[in-house]
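J.: A predicted structure for the sequence below; I have some questions about it.
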Amino acid sequence: MTHANDSRLGDYLKNRRTKLDPASFGFSGGRRRTAGLRREEVAQLANISTTWYTWLEQGRGGNPSADVLDRIAKALTLTEVEREHLFLLGLGRSPEVRYRGGDAITPRLQRLLDALAYSPAIVRTATWDVVAWNSAAAAVLTDYGSLPPEQRNVLRMIFCDPRVRAAQFDWESVARFVVGAFRIDAARAGAAAEVQPLVDELCRSSPEFAAMWRDNDVRTYGEGVKHLRHPVLGKIALEYSAFAVDGRPDLQMIVYNPATPVDQERIRSLIEGMGAACIGK
């Protein structure tokens, strides 16, 4: 770590501790020369020596370990983005991801999905559970709302649902791609322990999944073209792109755009026809 980074780390630590209320940590308010926590109080909360913490603020403590930075982040009650900034200043890299889980998405994100009228779009977790989708996804991909929540898992559908399997033009290639992308997504989100029950379940129920999982291949989802056999539209091509959800490393949004004007027109007709049928009931 350079001297400039040492200085920035020290300045950041001092700035954060001076914004905290000593009373909320059980320390006496009393007369203080400066606002916020004292250095020795931060050191006490982080379970490190006062001398070491003082050196860090003064820019002469050397490179702190990830464990020390994590303890300081907890002592200073940093948010996730503040903790990330602390690691970037102290180690020059982001901290290891801590899987948060949780299925909820914001109403704003759902409205974004709904605004894509003729482009199927979903949000999936690091365990590849689909937790949000739009009407186009229900019409073109899968009617996720008709499935129990535990069945809205892409891997379960690919390996255990004959209808989804039949919709793929090259099922084995798609399945291998999904397994490799699933593996890297779970690792990036720090969710290795959380996905293990699903992996064990699929290894028991699908010899094909078990064999592909043993291969240890990894893929990145990124973008590409997906070809499907739709029960109404027949063969259809979709260009897909994957987007990270800011602040939620456990979530990805996947948008499938019709690959050609003809595909777009067919999807539009399907969705509008389904809407008219619903109104007519």
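T.: Right, received. Where do you want to start?

J.: make it CA atoms for all contacts and neighbour counts henceforth
T.: Will do.

J.: ok, Val174 - contacts?
T.: Counting by CA atoms under 8 Å, 6 or more residues apart in numbering, Val174 touches Gln168.

J.: spell out the residue ranges of the strands in the chain.
T.: With DSSP state E, the ranges of strands along the chain come out as 121-125, 130-133, 223-230, 234-245, 248-258.

J.: so where's the longest helix in this protein?
T.: helix 261-280 (DSSP state H).

J.: so what touches that helix?
T.: Tyr118, Ser135, Ala136, Ala139, Val140, Leu233, Ile236, Ala237, Leu238, Asn257, Pro258.

J.: now a ChimeraX select for only the buried ones of those residues.
T.: Listed next is the ChimeraX selection for buried residues among the contacts of helix 261-280, using 16 or more other CA atoms under 10 Å:
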select :118,135,136,139,140,236,237,238,257,258
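
J.: in TSV, list the contacts of helix 261-280 along with distance to Gly190.
T.: Listed next are these as TSV, based on distance: CA to CA, whole Å:
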residue	distance to Gly190
Tyr118	34
Ser135	31
Ala136	31
Ala139	33
Val140	31
Leu233	39
Ile236	35
Ala237	33
Leu238	30
Asn257	30
Pro258	33
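
J.: looking at the contacts of helix 261-280, spot the one nearest Tyr221.
T.: Comparing those against Tyr221 with CA to CA places Leu238 closest, at 14.2 Å.

J.: got another, please set it beside the one above:
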Amino acid sequence: MTTGTRSRHTRREELAAFLRSRRERIRPEDVGLPPGLRRRTPGLRREEVAQLAGVGVTWYTWLEQGRPINASVQVLDAIARTLRLDAAEREHLYRLADLPEVAGPGDAGDGLDAEVHTILGRLDPLPACVYNGRYDLLAWNAAYGTIFASVVGRPRLERNVLWRVFTMPGCCCPLVNKEEELPQMVATLRAAFGRHVGEPAWTNFVTRLSAASPDFARMWATHDVARPGARMKLFQHSSVGLIRLTSTSMALAAPPETRIVVYTPADDESRGRIEWLLAHPEAGHCPLHEETVRG
């Protein structure tokens, strides 16, 4: 058995055990079913879960037995609702089922506590944001948005900083010292990738970005790894010029592998330029910015 096959088999075994444990904790009367007198196990029966979720009994039985069957997001959503999974349990279910991480219906899409958004707002005029391990941008404050408009202006599923800096036109990329910073960012991604080997969401992201950017493919091939840390970053804004910032990363307790990054001005000139941008939200960006956002 290959390493990849063994990994998938282990996840299926975990999925089977997880579904059984969630099913057994729900009482029939909790979901409007009669308790019955001849139940051999606590909680719901498999056929009851299948009925409530609107899926076939045989299909659900195979899923809970850990058989190699495919499950769509819609079907897993129905099972998650039936089993009353919370946000962390739903995310765990997707990962075990070999599906990309998908936000649950009705949530804010980022999984962050409300207090994190409050902190981001309080940090203005210091640019600040929250990234996950794949550099998806989950949240940001106004100061961050003034510098990284080409990222925050994208639809939610396209707000990935690595993808943007490697694929946007050179005139629209705000990062000046790319030769030092891009290899560091790729090395940080590589370290996080080690915790997600074999997961489709991560593998597909690396494959697509490698195809879209030869520079990323070259850096990825070095297998360098690094941890997030304090870095000096130079950004160029078409309205105010050069902004020198020191980035500081701090891990968050939840969601897993997320961090808040705060950008501190390295000098009074940079601080003044950020404050000016905050006071002039209409200030222009790269002339191709609007076209890039629409594209």
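T.: Thanks, I have the structure now. Note that the coordinates shown come from a computational prediction; the quantities given were computed from them, not determined experimentally.

J.: TM-score for this pair?
T.: Put the two chains on top of each other and the TM-score (TM-score structural alignment, normalised by the length of the first structure) is 0.59; 212 aligned residues with a CA RMSD of 4.3 Å.

J.: which of the strands of the first structure sits most buried?
T.: Counting by mean count of other CA atoms under 10 Å, strand 121-125 has the highest mean neighbour count of these, with a mean of 24.

J.: report the mean deviation for it after fitting onto the second structure.
T.: After superposition onto the second structure, the mean distance of strand 121-125 of the first structure to its aligned counterpart is 1.2 Å, using mean CA distance after the TM-score superposition for the first structure.

J.: give me the contact list for that strand.
T.: For strand 121-125 of the first structure, the surrounding residues in contact (CA under 8 Å, 6+ apart) are 101, 103, 113, 130-134, 136-137, 250-256.

J.: tally of neighbours for Met157 of the first structure?
T.: When neighbours are counted by other CA atoms under 10 Å, Met157 of the first structure registers 15.

J.: can you check the one 4 residues further on too?
T.: Taking other CA under 10 Å as the criterion, the count of residues near Asp161 of the first structure is 13.

J.: quick one, what contacts the aligned residue in the second structure for Val195 of the first structure?
T.: Under the alignment by TM-score structural alignment, Val195 of the first structure pairs with Trp202 in the second structure. For Trp202 of the second structure, the contact set (CA under 8 Å, 6+ apart) comprises Arg134, Phe193, His196.

J.: now the last one: how far from Leu63 of the second structure?
T.: His196 of the second structure sits 22 Å away from Leu63 of the second structure, going by CA to CA, to the nearest Å.

J.: ok, these two, which is more surrounded?
T.: Each of His196 of the second structure and Leu63 has its neighbours counted (other CA under 10 Å); Leu63 has more, 20 against 14.

J.: thought that one was touching Glu14?
T.: No. Between Leu63 of the second structure and Glu14 there is no contact under CA atoms under 8 Å: 11.2 Å.

J.: distance between the ends of stretch 164-179 of the second structure?
T.: 16 Å.

J.: how far off centre is that stretch?
T.: Put simply, stretch 164-179 of the second structure sits 21 Å off its chain's centre (CA atoms, centre = their mean, to the nearest Å).

J.: now swap in stretch 220-231 of the second structure and tell me
T.: Computed by CA atoms, centre = their mean, the chain-centroid distance of stretch 220-231 of the second structure equals 18 Å.

J.: so where is it in the first structure?
T.: Aligning stretch 220-231 of the second structure against the first structure (TM-score structural alignment) gives residues 213-224.

J.: distance between the ends of stretch 150-161 of the first structure?
T.: Using CA to CA, the end-to-end distance of stretch 150-161 of the first structure comes out at 13 Å.

J.: before we move on, what about stretch 273-293 of the second structure?
T.: So stretch 273-293 of the second structure: terminal residues 24 Å apart, CA to CA.

J.: how about the closest residue to Leu15 of the second structure other than its chain neighbours, what does it touch?
T.: Using CA to CA, 6 or more residues apart in numbering and skipping the chain neighbours, the partner closest in space to Leu15 of the second structure is Leu96 (5.5 Å). Shown in contact with Leu96 of the second structure (CA under 8 Å, 6+ apart): Arg11, Arg12, Glu14, Leu15.

J.: buried ones among those residues?
T.: Of these, these count as buried by 16+ other CA under 10 Å: Arg11, Arg12, Glu14, Leu15.

J.: which ones among those lie within strands?
T.: Among those, no member falls in strands (DSSP E).

J.: of those, which is the nearest to Gln236 of the second structure?
T.: Arg11 (45.1 Å).

J.: that closest one and Arg95 of the second structure, how far apart?
T.: Taking CA to CA, one finds Arg11 of the second structure at 8 Å from Arg95 of the second structure.

J.: so Leu245 of the second structure touches Gln236, yeah?
T.: No. Under the criterion of CA under 8 Å, Leu245 of the second structure makes no contact with Gln236, lying 11.0 Å away.

J.: any idea how far the closest residue to Ala212 of the second structure other than its chain neighbours is from Phe18 of the second structure?
T.: Here the nearest residue to Ala212 of the second structure in space, its sequence neighbours aside, is Thr167; by CA to CA, 6+ apart that works out to 6.9 Å. Look at Thr167 of the second structure and Phe18 of the second structure: by CA to CA, they are 40 Å apart.

J.: equivalent analysis for Ala87 of the second structure, please.
T.: Counting by CA to CA - Ala87 of the second structure and Phe18 of the second structure are separated by 15 Å.
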